[in-house]
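Peer 1: With the input below, show me the fold.
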Amino acid sequence: MEIDKMLRHSVTLFRQNEAKDNLKFLPQVRLQNTYVNLDIRLSKMANESQRFNYHSRSKINRNHLLFSYVDVLKRYLLIANLKNWNQLVLISDDEIDALSHKKQASLDDINKLYLAIKNMLFNSYFDRRQNDFIYSWKLFLKFGLSDLKFSVQEIEQEFNNQVTQKIN
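Peer 2: A predicted model of the protein is given here:
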């Protein structure tokens, strides 16, 4: 997965949107907004996955779910950039492959997985812990690759689609 390229595109788009809307934030406010935005989008993505709603009988819209997943991914990349943690999100193809082949979370474990993602994410903000950010990032990647069964190619294609739509 070309995470370094995705990182550059995410930051460029964010900066272009800020400039277009003439938004000027203090760095701490920008970071807080990005964390909140990531949290909201992560919750939306989880809801769309229907992995957490045991009573739902509706069919999952895989395209909407992939869109939401990539939307969250872009926010992770933006946070990494805002905190100068770019190197933390750059993982090897071997690590991506290993995450893809991890055991899919059971119904009992899926809630724990989601809560761990959020807990580690919030720890990275409140306690400024890089290791928690890395852990949250990798759990998020595992969720998409193993639990939601998205391929690297699907994720990259959707990312490119979103970047192209924003530019045009």
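Peer 1: Every contact and neighbour count from this point should use C-alpha atoms.
Peer 2: Fine.
Peer 1: tell me, what residue is most central in the protein?
Peer 2: residue 73 (2.6 Å; Cα atoms, centre = their mean).
Peer 1: name the helices or strands packed onto the host helix or strand of it?
Peer 2: Assigning secondary structure by DSSP states H and E places residue 73 in helix 62-82. Packed against helix 62-82, as judged by 3 or more Cα pairs under 8 Å, 6 or more residues apart in numbering; DSSP states H and E, are the following elements: helix 3-20, helix 27-49, helix 86-89, helix 152-167.
Peer 1: what's the angle from the second one to helix 62-82?
Peer 2: Relative orientation of helix 27-49 versus helix 62-82 (axes from the mean of the first three to the mean of the last three Cα atoms, to 10 degrees): 160 degrees.
Peer 1: contact partners of helix 27-49?
Peer 2: With Cα atoms under 8 Å, 6 or more residues apart in numbering as the contact definition, helix 27-49 has outside contacts at 52-53, 60-61, 64-65, 68-69, 71-72, 75-76, 78-79, 82-83, 114, 118, 125, 148.
Peer 1: Pull up the distance across stretch 49-60, start to finish.
Peer 2: 7 Å (Cα to Cα, to the nearest Å).
Peer 1: same question, stretch 121-130
Peer 2: With Cα to Cα as the measure, the ends of stretch 121-130 fall 10 Å from one another.
Peer 1: Distance of residue 49 relative to residue 119?
Peer 2: Using Cα to Cα, one gets 19 Å for the distance from residue 49 to residue 119.
Peer 1: More neighbours: those two, which one.
Peer 2: For residue 49 versus residue 119, the count of surrounding residues by other Cα atoms under 10 Å is larger for residue 49: 21 against 14.
Peer 1: Would you reformat the helices and strands packed on helix 62-82 as JSON lines and include distance to residue 95?
Peer 2: Converted to JSON lines, the helices and strands packed on helix 62-82 look like this (distance: least, Cα to Cα, whole Å):
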{"stretch": "helix 3-20", "distance to residue 95": "12"}
{"stretch": "helix 27-49", "distance to residue 95": "22"}
{"stretch": "helix 86-89", "distance to residue 95": "11"}
{"stretch": "helix 152-167", "distance to residue 95": "12"}
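Peer 1: this one next, for a side-by-side:
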Amino acid sequence: MIKINITPLLQHVIAHDWQVMDNLSDEVAPLGADGRLDNTMTCLLVSLSRTVTADGWFDKVNQPVKQQSPVNHSQLLTNYCRTLNLFLLWSAKRQWTHLVVLGDDDWQRLTEAKLAEKVTDKNKQYLAIVRLLGNVQFSHQQESFRHAWHLFLKMGLVDWQLTPAEISTTSQQLAKL
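Peer 2: All right, here's what the predicted structure looks like:
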């Protein structure tokens, strides 16, 4: 079973965040720890929306199959990995990194999950992630974060068929920018 090695991705994301924080000018008002956490969640939700937009299934509901444009794999992968990095960063800032590391059983369940083929199934997954992240932000529910994370990984690995290798490589490259 091929899986994503989360630990080095976490390390890259944390190091990149520290570098960004060190390079902020004195003119930028500090957000404080809570403000940075809120900002990271906002970025995560916006990035998730951009990832879904790159696939655009919701725009295709009334289009005949012949007129549907193909998904730009590179754009989808880049947006997905930006979102993945923000999930990891948020978990690090909240000190919930234990929730993003998956065991073999978790990886197996994710990779064997049913492909979401219908627009309604994809909508439900996306809306579930948004709702779960709202629970995380306002009620600090670790299980909601874990479930949102698993759904997000499932979307990438199963629904969009992104490979663990390309996810790992792209995520690390984005954390170095």
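Peer 1: what angle sits between the helix holding residue 73 of the first structure and helix 3-20?
Peer 2: Angle, helix 62-82 of the first structure to helix 3-20, by the same axes, to 10 degrees: 80 degrees.
Peer 1: what's the mean deviation for helix 62-82 of the first structure versus the second structure?
Peer 2: Comparing helix 62-82 of the first structure with its match in the second structure after superposition yields a mean distance of 0.5 Å (mean Cα distance after the TM-score superposition for the first structure).
Peer 1: Could you give the residue range in the second structure aligned to that helix?
Peer 2: Aligning helix 62-82 of the first structure against the second structure (TM-score structural alignment) gives residues 73-93.
Peer 1: what's the spacing between the matching stretch and its chain's center?
Peer 2: With Cα atoms, centre = their mean, to the nearest Å as the basis, the distance from the averaged C-alpha position of stretch 73-93 of the second structure to the chain average is 4 Å.
Peer 1: for stretch 12-20 of the first structure, same thing?
Peer 2: Chain-centre distance of stretch 12-20 of the first structure: 19 Å, with Cα atoms, centre = their mean.
Peer 1: Which residue numbers in the second structure does it align to?
Peer 2: The alignment of stretch 12-20 of the first structure onto the second structure (TM-score structural alignment) covers residues 15-23.
Peer 1: Pull the contacting residues for the residue nearest to the centre of the first structure.
Peer 2: With contact taken as Cα under 8 Å, 6+ apart, residue 73 of the first structure is in contact with no other residue.
Peer 1: Tell me the spacing between residue 14 of the second structure and residue 85 of the second structure.
Peer 2: The span separating residue 14 of the second structure from residue 85 of the second structure equals 9 Å under the rule Cα to Cα.
Peer 1: Hmm, I typed the wrong one, I wanted residue 5 of the second structure.
Peer 2: 13 Å.
Peer 1: Now do the contacts for residue 56 of the first structure.
Peer 2: Applying Cα under 8 Å, 6+ apart, we find residue 56 of the first structure in contact with residue 50.
Peer 1: let's see it at 6 Å
Peer 2: Taking Cα atoms under 6 Å, 6 or more residues apart in numbering as the criterion, residue 56 of the first structure is in contact with no other residue.
Peer 1: That one: which element?
Peer 2: Under the criterion DSSP H and E, no helix or strand holds residue 56 of the first structure.
Peer 1: Could you check how far it is from residue 48 of the first structure?
Peer 2: From residue 56 of the first structure to residue 48 of the first structure the distance is 11 Å (Cα to Cα).
Peer 1: thinking again about what came up before, tilt between the helix holding residue 73 of the first structure and helix 152-167?
Peer 2: Going by the same axes, to 10 degrees, helix 62-82 of the first structure makes 80 degrees with helix 152-167.
Peer 1: about what we covered before: residue 110 of the first structure: which of the helices and strands packed on helix 62-82 of the first structure is closest?
Peer 2: Taking Cα to Cα as the measure, these were each checked against residue 110 of the first structure, and helix 27-49 came out nearest at 10.2 Å.
Peer 1: where's that closest one relative to the chain centroid, distance-wise?
Peer 2: 9 Å.
Peer 1: after superposition, how close is that helix to the second structure?
Peer 2: Helix 27-49 of the first structure sits 0.5 Å off on average (mean Cα distance after the TM-score superposition for the first structure).
Peer 1: Next, the buried residues of that helix.
Peer 2: When burial is assessed from 16 or more other Cα atoms under 10 Å, helix 27-49 of the first structure yields the following buried residues: 31, 34-35, 38-39, 41-43, 45-46, 48-49.
Peer 1: What of stretch 114-128 of the first structure?
Peer 2: The neighbour-count check on stretch 114-128 of the first structure (16+ other Cα under 10 Å) flags 114, 116-118, 120-125 as buried.
Peer 1: Type out the ChimeraX command that picks the buried ones from the contacts of helix 27-49 of the first structure.
Peer 2: In ChimeraX, this line selects whichever of the contacts of helix 27-49 of the first structure come out buried by 16+ other Cα under 10 Å:
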select :65,68,69,71,72,75,76,78,79,82,114,118,125,148
